[in-house]
Every structure is written in structure tokens, then in C-alpha cells.
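> What follows is a predicted protein model with its sequence.
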Amino acid sequence: MSHHRVRRFDTAETYPEQNLSNDLAQAVVADGTVYLRGQIGQDLDTRENVGVGDVEAQAERAMANIALLLKECGSRLDDIVKITVCLTDIRHREPVYRTMGRWLKGVHYVSTGLVVSALARPEWLVEIDATAVIPAGRRAEAERLRRASAAERGEEL
């Protein structure tokens, strides 16, 4: 199986004020493992920031993005095995983890939490990175769903 890149983009479009041009993707699927780019309080389609100054709203959007990206990859939230959370302030831990807990109730994943001095943009307060593994018995169906989702977005396979 080859690697499938979902929602490809160039950082020149995402960070026009920075002198960058890196080819990235929001997700990569490789042999049943789904690797997601760190998600923040930003709409995946419009790139509009959501919840500026509101860490709970940003965490909610990040989790919604994770759920959407997993679906587009043929996966789902209960396939998550690892989460990494980056916070810009330790006081944000409780509202962020409470939000994640609502989305991931019963998922028993491993988690790493970090407090960092800043994220890529000053208005971003939290970034949530997830890795999921699609069980072997669902991989053929997951591939069909991923292809259908890519076709809906007009994305090349």
C-alpha cells in the first residue's frame, strides 16, 4: 500500500507573511495508520481562525477537525491511539482536556501534554495532534471511504 496524502497544501498559502513554501498534508494514511497534522482553532476549508482568545472554542474546533479528517481517511475517533497536546499556557489544560474528554469518551488512548512558549501564530492557544490505527478488518472499507471522500473534495488520489 502506498501513502495517501489527504488535503494537501503549500505553506505559502497558509502563512503568506512568512517566507515558506513547504508541501504538506493535513493527514497521511500509511498501511492502516493515520497521521494527522496538529489541529488548531481553524476552519479546514476556509482557513478562518475560530475562537480567537477562547481556548475552549479552539479545542472544540481542533477536535471537530480531527473527527472530520479521520472520516475523510476512512477512520474514526475510536481508532485513535495517541494524542499530543501543545498548550501555550498551563492554565488552559483543564478546559482543553475537558473538551477532548467529551469527544473521546471511552477511547483509552495514550496522551502527551506539552506547554510551549508559542505556536505558529500568536492567536493559536492549543494544537492537538492525533495518530489512529484502522483495524485490519476495516481497512478495505476504510480505503473505499477515503476514495469517496477524496472524490467529493475533488482531490486527486
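Now that the structure is in, tell me what you want to look at.

> CA atoms for contacts and neighbours, from now on please.
OK.

> could you pull out the strands for the protein?
Taking DSSP state E as the test, the strands found in the chain are 4-10, 23-30, 33-36, 80-87, 110-115, 126-133.

> quick one: the helices in the chain?
Along the chain, the stretches classed as helices by DSSP state H are 11-14, 55-72, 93-103, 139-153.

> Now do residue 112: how many residues are near it, please.
For residue 112, the neighbour count with other Cα atoms under 10 Å is 10.

> so how far is residue 127 from the residue lying closest to it once chain neighbours are set aside?
Nearest residue to residue 112 in three dimensions, chain neighbours excluded: residue 84, at 4.7 Å (Cα to Cα, 6 or more residues apart in numbering). From residue 84 across to residue 127, the span is 8 Å (Cα to Cα, to the nearest Å).

> Looking at the two, which is more packed in?
With neighbours defined as other Cα under 10 Å, residue 84 and residue 127 compare such that residue 127 has more, 23 against 15.

> Show the contacting residues for that one.
38, 39, 40, 41, 59, 62, 85, 86, 87, 119 (Cα atoms under 8 Å, 6 or more residues apart in numbering).

> A further structure is provided below for comparison with the first:
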Amino acid sequence: MSIQYHKPGARMCQVTVHNGTLYLAGQVAADSSADTAGQTQQILEQIDALLAEAGSDKSHLLAATIWVTDMANFDAMNAAWDAWVAPGRPPVRACVEAKLAKPEWLVEIMVTAAAKE
């Protein structure tokens, strides 16, 4: 039973792969000065890059968990998400309002995906 670790750090790994399933760490925007839509777009680009590095893509998403700091920003986050998600292949998803680790972060997204066959 092998486990692959992509971009491991001292505290956590960005992607762990086990039995053909990719588990991504929660992603936040690199430029936290952006608004909710901008932060969401940045996060989705990061997710694309991490999935590609680990052998998958957004058309293989299985699940997503999204945290937003204020449900007033739900529509802005969803607009970016809807433009990004693979047509006809949306994952199961949960979205909740939560206080994130840093006040400048407005969105955090964590996904699970299948490896490409």
C-alpha cells in the first residue's frame, strides 16, 4: 500500500495520493488583497496546478468542501466556481461559513479527486 506525498511541508502536505485517490489540502489565495471572486479564481488555479502535478484534473473531482467567511459572498464565490467546474462533472460539495486562520482570507477550498485512468 503506497502513499505519495506531493509538496510536503513541515506541518502538512499539499497533495496526498492513495489507491488512486488524490486528497488536496485546503487552498487559500496567494494574493489576499483580492475580493471573494478573485480569491476563488486564484484558489481554483492552484487546484488545477496541484491536480495536474499529481496526475488528475478537475473533470475527476469527487468532493469539495468550501469555507467562506461571510455568506454574503456566497454568490461571488459560486460565480467563479461555476465558470471553472467541468461541465456535467460537478463533485459532491459542501459550503459553510467559517472564520478562517487569517482574517484576510475570504475563501478556502479543499477537494478530493480520482487519478486519471
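Yes, it's here. If you're wondering where the values come from, they're calculated on a predicted model, not measured in any experiment.

> who touches the alignment partner in the second structure of the residue nearest to residue 112 of the first structure in this structure?
Mapped onto the second structure by TM-score structural alignment, residue 84 of the first structure lines up with residue 65. Contacts for residue 65 of the second structure (Cα under 8 Å, 6+ apart) come out as 93, 94, 95, 109, 110, 111.

> Take the residues you listed and write them to a markdown table, including distance to residue 53 of the second structure.
Listed next are the contacts of residue 65 of the second structure as a markdown table, based on distance: Cα to Cα, whole Å:
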| residue | distance to residue 53 of the second structure |
| --- | --- |
| 93 | 23 |
| 94 | 25 |
| 95 | 26 |
| 109 | 18 |
| 110 | 16 |
| 111 | 15 |
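
> Go through these and name the one nearest residue 72 of the second structure.
residue 95 (12.7 Å; Cα to Cα).

> right, and residue 129 of the first structure touches residue 87 too?
No: Residue 129 of the first structure lies out of contact with residue 87 (Cα atoms under 8 Å); the separation is 11.7 Å.

> just to revisit the earlier point, any chance of the contacts of residue 127 of the first structure in JSON lines, plus neighbour count?
Shown next, in JSON lines, are these (neighbours: other Cα atoms under 10 Å):
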{"residue": "38", "neighbour count": "19"}
{"residue": "39", "neighbour count": "24"}
{"residue": "40", "neighbour count": "28"}
{"residue": "41", "neighbour count": "29"}
{"residue": "59", "neighbour count": "30"}
{"residue": "62", "neighbour count": "26"}
{"residue": "85", "neighbour count": "22"}
{"residue": "86", "neighbour count": "22"}
{"residue": "87", "neighbour count": "22"}
{"residue": "119", "neighbour count": "15"}
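
> How many residues are close by the closest residue to residue 2 of the first structure other than its chain neighbours?
Spatial nearest neighbour of residue 2 of the first structure, excluding adjacent residues (Cα to Cα, 6+ apart): residue 30 at 6.6 Å. Residues contacting residue 30 of the first structure under the criterion other Cα under 10 Å number 14.

> ok, now which ones touch residue 30 of the first structure?
1, 2, 3, 4.

> likewise residue 90 of the first structure?
Counting by Cα under 8 Å, 6+ apart, residue 90 of the first structure touches residue 115.

> same thing with residue 71 of the first structure?
Under the criterion of Cα under 8 Å, 6+ apart, the neighbours of residue 71 of the first structure are 145, 146.

> Next one: it from residue 81 of the first structure, what distance?
Using Cα to Cα, residue 71 of the first structure is found at 15 Å from residue 81 of the first structure.

> Which residue in the second structure aligns with residue 124 of the first structure?
Aligned partner of residue 124 of the first structure by TM-score structural alignment: residue 105.

> okay, now the closest residue to that match other than its chain neighbours: neighbour count?
Closest residue to residue 105 of the second structure apart from its sequence neighbours, by Cα to Cα, 6+ apart: residue 32 at 5.8 Å. Residues within reach of residue 32 of the second structure, counting by other Cα under 10 Å, total 17.
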